[in-house]
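Enquirer: Starting from these lines, generate the structure:
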Amino acid sequence: MSDDDRPEPEDFAEMLRNLLGGQGGLAGLDPEQLEQLRGLGLDPAMVQQMMRQLQGAFAAGGDGSIDWSAARTQALHLANKDSHAIDSGVRADLDRAVSLATLWLSEATAISELPAPARAVTRGQWVESTLPVWQELAEPVATSIADALTEAIGTQLPEEMRAAAANAGRIMRTVGGSLFAAQLGSVVGALSLEVISGGDVGIPLMPDGEAALLPQNFADFGRDLEIDEDQLALYVATRELAHARLFRHARWLRLHVISQVTEFARGLRVDTDALEDMATRFDPSSPEELRDALQSGALLDTRSEAQVAALARLENLLATIEGWVDVVTADATHRLPDAHRIAEAVRRRRAVGGPAERAMGSLVGLELRPRRLREAAAMWRAVTDAVGATARDSLWDYPDLMPTAEDIDDPAALVERLQARERGESPARDAMDDALDALLAEATDERPGDGAGGDDDLPPEGPRPV
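Expert: Below you'll find the model as predicted:
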């Protein structure tokens, strides 16, 4: 395109006003303006779909915030496609399983019961309950990608037109964010076809104090196991109740988990080279390439050292939680003949993850699978055998009592501390204690002596001179 044929910035701004102002979309452009769009390498017919999105964003205010309604719409569309109402007989069977699981669980843990029993939910109800948490976890990544997409597409415009298009930048950001939200909805909707309970993914998705079972899904899960449905329902209900009880008891734990996930997500960086390369051939009417790149994680840059460290902390935290749930569930369901087989199937399922869970990992750059689950479960088993359930569960009372990664590596040291505490003995000193004492002693030595403000230099009590 020659310089003579290139539209002036004022003309380009007028086209944006026509397109974004809802004046008939492309019909609001005269033939000369349509030809100018072709001169920019944009097919007017191709632009039509993008314009509808832009007009919607413009009508909504176009403040640059991400509209998550696309996530909800897409997730519910997938969740409800093959879903069906829960049969009254199935619901009654689950209610009986939950009642018995509650009694068994109270024998295995000192953590108190939930205020309400676990409820049977459909896939769509699971989406409605958990989507707010998914949005909170995904928002840092969505913001990074939307900002980078806006910048990358902006660099493709001619220099003299960037100022004219500047006001549309926030709207383009909204469109990019909406595309990410739609992808999140697709993944959450697909997850609703896989999860068997509210806490199945391992993070606190359900509202505080709530537990949920998805009978349609765990019936599919148990079909290949050839295990009696009553046993399966009892095991799944016990595990779900244990997970929900823990997060309700340790109210700080929910924020602890979510903050670690979002801390990891905020550190993610977009691969700007890959994004700019995609922006050069971006087709707004056919955004499949961008959609695939979002879902595959191709736009996320290589993890930094800080990201690797944050991921290790998160994996240890999730493993500590899941390990406790495993041990408590095993103790509570020891009466079930096939409890061990079900437990092993659940562990394999958590270790591998389903297709939707893997897609979520690609979308937000995070796989929510505890890699040290067996080691953490072995730690909790050692603690339980040594000091009992009450002392074990007291480790969840405060954040600073919770076992660390070092405790997973060396459960014997944790057991020794707990046994010493039960005997009323002072805990064993370590290098940290010695270093703290040395620091305090040094500070005391540096304090001013006589005549420099010590206690002996305080004026005697009595009336102050006038």
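Enquirer: alpha carbons only for contacts and neighbour counts from here, please
Expert: OK.
Enquirer: Show me what stretch 296-308 is in contact with.
Expert: 145, 264, 267-272, 274-275, 293, 359, 362-365 (C-alpha atoms under 8 Å, 6 or more residues apart in numbering).
Enquirer: Tell me which residue is most central in the protein.
Expert: For the chain, the residue sitting closest to the mean C-alpha position, by C-alpha atoms, centre = their mean, is L137 at 3.8 Å.
Enquirer: That one is in contact with F264, isn't it?
Expert: No: proximity of L137 to F264 does not meet the contact threshold set by C-alpha atoms under 8 Å, at 9.6 Å.
Enquirer: contact partners of the helix or strand where N80 lies?
Expert: For N80, the host element (DSSP states H and E) is helix 69-81. With contact meaning C-alpha under 8 Å, 6+ apart, helix 69-81 is reached by 123-124, 127-128, 131, 178, 181-190, 192-193.
Enquirer: Also this sequence, please, to line up against the first:
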Amino acid sequence: MSDTPFGFGVPPEEPEDGDGKKKDPAGGGQGSGGGPSNPFGGFGALPGMGGAGGDNPFAAMFGAMNPNDLGAAFQQLGQMLSYEGGPVNWDMAKDIARQTVAQGTSDGTKDSSVGAAERSAVEEAVRLADHWLDGVTSLPSGATTSVAWSRAEWVEATLPAWQQLVDPVAERVGTAMGDVLPEEMQAMAGPLIGMMRSMGGAMFGQQIGQAIGVLAGEVVGSTDIGLPLGPVGKAALLPVNIEAFGKDLGVDANEVRLYLALREAAHQRLFAHVPWLRSHLFGAVEGYARGITVDTSKLEEAVGGLDPSNPEQLQEALQQGMFQPEDTPAQKAALARLETALALVEGWVDAVVHEAAKPRLTSADALRETLRRRRASGGPAEQTFATLVGMHMRPRRLRDASRLWASLTDARGHEGRDGLWEHPDMLPTAQDLDDPDGFVHREHMDFSELDKMLGEAAGKPDLKKKDEQGDTDADGTDSDGTDSEGGK
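Expert: Modelled structure (predicted):
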């Protein structure tokens, strides 16, 4: 899989099916061979880049398309070139995501409207989950409402968060693309640069739209990737995906729903009552974007040697990594900060949910391990996030973080454990995750010392000491009846 944003550079690895054959990551949907809404036929790192057939408007210009579709292709191309918005064409992204969702997933599951019974079941599950969580965390409920979403509703509701995550990265890459021209040529190439930005916005929109559409077929709530993608205070579950998730587990459907509701409600508590957490996570993504530099030498070489009669040459150049971001110290630092923060979030949720579910759900252990393996195997959420911001979650960090939070519970109780979320400087670091027991022991000792300091600050030991020396009475007055300031 590519470690580059938006899949630039080396194309991502495609998952294999049971026969060892490569399988379309979009489930035969939007990214497969350049479908009707794929304006670039997989432009960039998506499947379908190799040929000039299908519905690729660039291929159409060179006669490899059915003449009956030529007008529609040029109309679509005109819409892309007329785009004048930000670094990502989000209208295109939403359209492609919705169309990807409508085509269903690889297992044949189709999206459907959520019925009244499903909404009621989700509301009851979230209500019960919040009740259970009251006994295992000092953070109060963070969900003011609970909703059941279809996949299409998930797309609509999470787009604002995706925009906040992706725009900084796309903006930086787009700027680098414009900077590839020599300075003396940039003034004369205004229209060309504008066209490049419009095409770049469409390119990003196409890739992001497909990624979000594929992800919508897998997520079970609004916090699957450890980030608050939905509206504040709204706990959301997707019944159609929950059913697919539990299909082959051999676990009662009500237990599956309750366990996933516990995870969603726990995330909501954390993001609602740790006010700095959202900006901390999203800021790490922006920090990564600021560190992006594009290998313009490859771009200059490719542009200088392009043959206008050979559009496949441009596609090959794109695949060979001319947009490969460099591994700068700024990027590494931002990704390390983001990875650690996400591991702490997921580890806290894992520990809290397990404590709440273990005595109540017979399948708690099995469901916990299933979700851990889902993350460890690089599921769709991780793949999408790695494509968008170039980061892979390390499962070892999640397990270490979960063990650390559980040990803190034993040492300090729920309130002492949750108190570490009061400020980012109080949280464990990446080095602490390497030695969870050492951090817990050190923090427990520091906590005891803090109690001692607070007690001393109250002045009780000093008063007792003075009383023993005969300087003061137990009530704090001098033996002659005056207070310590000399008053009566």
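Enquirer: Show me what counts as buried in stretch 413-427 of the first structure.
Expert: Neighbour-count burial for stretch 413-427 of the first structure, counted by 16 or more other C-alpha atoms under 10 Å, picks out L414, V415, E416, L418, Q419.
Enquirer: Just the residues you listed: which are in helices?
Expert: Using DSSP state H, the members of those that fall in helices are L414, V415, E416, L418, Q419.
Enquirer: Throw those into TSV and include distance to A386 of the first structure, thanks.
Expert: Shown next, in TSV, are these (distance: C-alpha to C-alpha, whole Å):
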residue	distance to A386 of the first structure
L414	10
V415	7
E416	9
L418	9
Q419	8
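Enquirer: Can you give me the separation between H267 of the second structure and G226 of the second structure?
Expert: 8 Å (C-alpha to C-alpha, to the nearest Å).
Enquirer: Buried ones in the lengthiest helix in the first structure, by neighbour count?
Expert: Determined from DSSP H, the single longest helix within the first structure is helix 123-154. Buried positions in helix 123-154 of the first structure, judged by neighbour count with 16+ other C-alpha under 10 Å: 123-127, 129-131, 133-135, 137-154.
Enquirer: Helix or strand next in line after it, which one?
Expert: Going down the chain from helix 123-154 of the first structure, the next helix or strand is helix 159-165, by DSSP H and E.
Enquirer: which helices and strands does that following helix pack with?
Expert: In terms of contacts (3 or more C-alpha pairs under 8 Å, 6 or more residues apart in numbering; DSSP states H and E), helix 159-165 of the first structure is packed against helix 9-20.
Enquirer: just checking, what packs against the helix it packs on?
Expert: helix 44-59, helix 159-165.
Enquirer: ok, residues contacting the last one?
Expert: Pointing back at helix 159-165 of the first structure there. So helix 159-165 of the first structure is contacted by E8, P9, E10, F12, A13, L16, G154 (C-alpha under 8 Å, 6+ apart).
Enquirer: Would you check the span in the second structure matched by the helix or strand that that helix is followed by?
Expert: The helix or strand immediately downstream of helix 159-165 of the first structure is helix 169-191, counting by DSSP H and E. Using TM-score structural alignment, helix 169-191 of the first structure lines up with residues 193-215 of the second structure.
Enquirer: That stretch vs the first structure, average distance?
Expert: Mean deviation of stretch 193-215 of the second structure relative to the first structure after superposition (mean C-alpha distance after the TM-score superposition for the first structure): 1.3 Å.
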